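**Q** return a 3D structure for these sequence lines:
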Amino acid sequence: MDEQGRSYATGKRKNAIARVWIKPGTGKVTVNGRDQENYFARPVLRMLLLQPFEVTDRVGQFDVICTVKGGGLSGQAGAVRHGVSKALTYYEPALRPPLKAEGFLTRDSRVVERKKYGRAKARRSFQFSKR
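**A** Modelled structure (predicted):
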């Protein structure tokens, strides 16, 4: 908690990194200075952001301000969800068990495998030519 009554956490998913601040409010979510409806156009991605609040029965009680860098929209939404979950536990330590049970505090470490030399992609070989 800082002097303005906010709680800060960093969330990560794939190559996306989200810096998340939560403070008591009306449930407004701002991502990179834009409203969540404008930034995350797909409803599934917006649903991801609000999952930690639904699990802890805190919908509409906190304002979220976050900046996200790297990755695509899906990874960024996952990073914001991870950051919101961590920030909630810093704000209210009693919320840790339900968030942990849902797996929101675990950093999903799966990232794209790198391309190897002598291969078309990470694992795919070049097409075999008989002649």
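**Q** C-alpha from now on. contacts and neighbour counts both.
**A** OK.
**Q** what about R81, how many neighbours?
**A** Around R81 there are 28 other residues, counting by other C-alpha atoms under 10 Å.
**Q** here's the other one to compare against:
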Amino acid sequence: MADLSSLAELGQATSSEPAAPVHVQKLDKYGRAYATGKRKDAIARVWIKPGTGKIIINDKEYDQYFARPVLQMILQQPIVASNRAGQYDVIATVAGGGLSGQAGAVRHGISKALTYYEPALRAVLKKGGFLTRDSRTVERKKYGRAKARRSFQFSKR
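**A** Got it, this is the predicted structure:
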């Protein structure tokens, strides 16, 4: 019986304080951080490494791939929020969806890769909402309807 009581006391001592999750740096053998970003139907594979701030998407400069200034701004958001402009080179391959979804996917991937490279940035990026995957997707078309929600035009005669 003495053994059981000592085990119960030991169990209470360990369960009183849950350990905070420790985030460690995750790098590949080339010293890069890798992350996958998703948005709508787009999937982006993103690598970051220390550099001069070049962003290359599908073997093109980001301002050439995303011609609209809004999409370029979306891409820069996690880097600007973490005050790391010009410190990291970003290489991304993105496929699927349209340009807006692809920009959101690359932003999500950059944010995750930054937290893998510098775990201290996690709080800043989480507060900005960059680490959360935007789960909104296109609603499927239903049987008996013109589109997902639009019904066919009513005809009295």
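**Q** may I have the TM-score of the superposed chains?
**A** In this superposition the chains share a TM-score of 0.99, using TM-score structural alignment, normalised by the length of structure 1; 131 aligned residues with a C-alpha RMSD of 0.5 Å.
**Q** what segments of structure 2 are strands?
**A** 33-39, 42-50, 55-57, 60-61, 88-95 (DSSP state E).
**Q** residue range for the shortest one in structure 1?
**A** Using TM-score structural alignment, strand 60-61 of structure 2 corresponds to residues 34-35 of structure 1.
**Q** average distance between that stretch and structure 2?
**A** Its aligned residues in structure 2 lie a mean 0.8 Å from stretch 34-35 of structure 1 after superposition (mean C-alpha distance after the TM-score superposition for structure 1).
**Q** can you check stretch 75-89 of structure 1 too?
**A** So stretch 75-89 of structure 1 averages 0.2 Å relative to structure 2 (mean C-alpha distance after the TM-score superposition for structure 1).
**Q** longest helix anywhere in structure 2?
**A** helix 99-117 (DSSP state H).
**Q** so that helix versus strand 42-50, what angle?
**A** Between helix 99-117 of structure 2 and strand 42-50, the angle comes out at 40 degrees (axes from the mean of the first three to the mean of the last three C-alpha atoms, to 10 degrees).
**Q** residue range for helix 99-117 of structure 2 in structure 1?
**A** Counting by TM-score structural alignment, helix 99-117 of structure 2 corresponds to residues 73-91.
**Q** find the centremost residue of structure 1, please.
**A** The centroid of structure 1 falls nearest to A79 when counting by C-alpha atoms, centre = their mean (2.0 Å).
**Q** thought that one was touching A9?
**A** No. If you go by C-alpha atoms under 8 Å, A79 of structure 1 and A9 don't touch, sitting 10.6 Å apart.
**Q** what's the neighbour count on V124 of structure 2?
**A** Neighbour count for V124 of structure 2, taken as other C-alpha under 10 Å: 15.
**Q** need the contact list for it.
**A** Shown in contact with V124 of structure 2 (C-alpha atoms under 8 Å, 6 or more residues apart in numbering): A81, S82.
**Q** gap between it and A105 of structure 2?
**A** 19 Å (C-alpha to C-alpha, to the nearest Å).
**Q** mind listing what's buried in the longest helix of structure 2?
**A** If you call a residue buried by 16 or more other C-alpha atoms under 10 Å, then helix 99-117 of structure 2 has these buried ones: 99-117.
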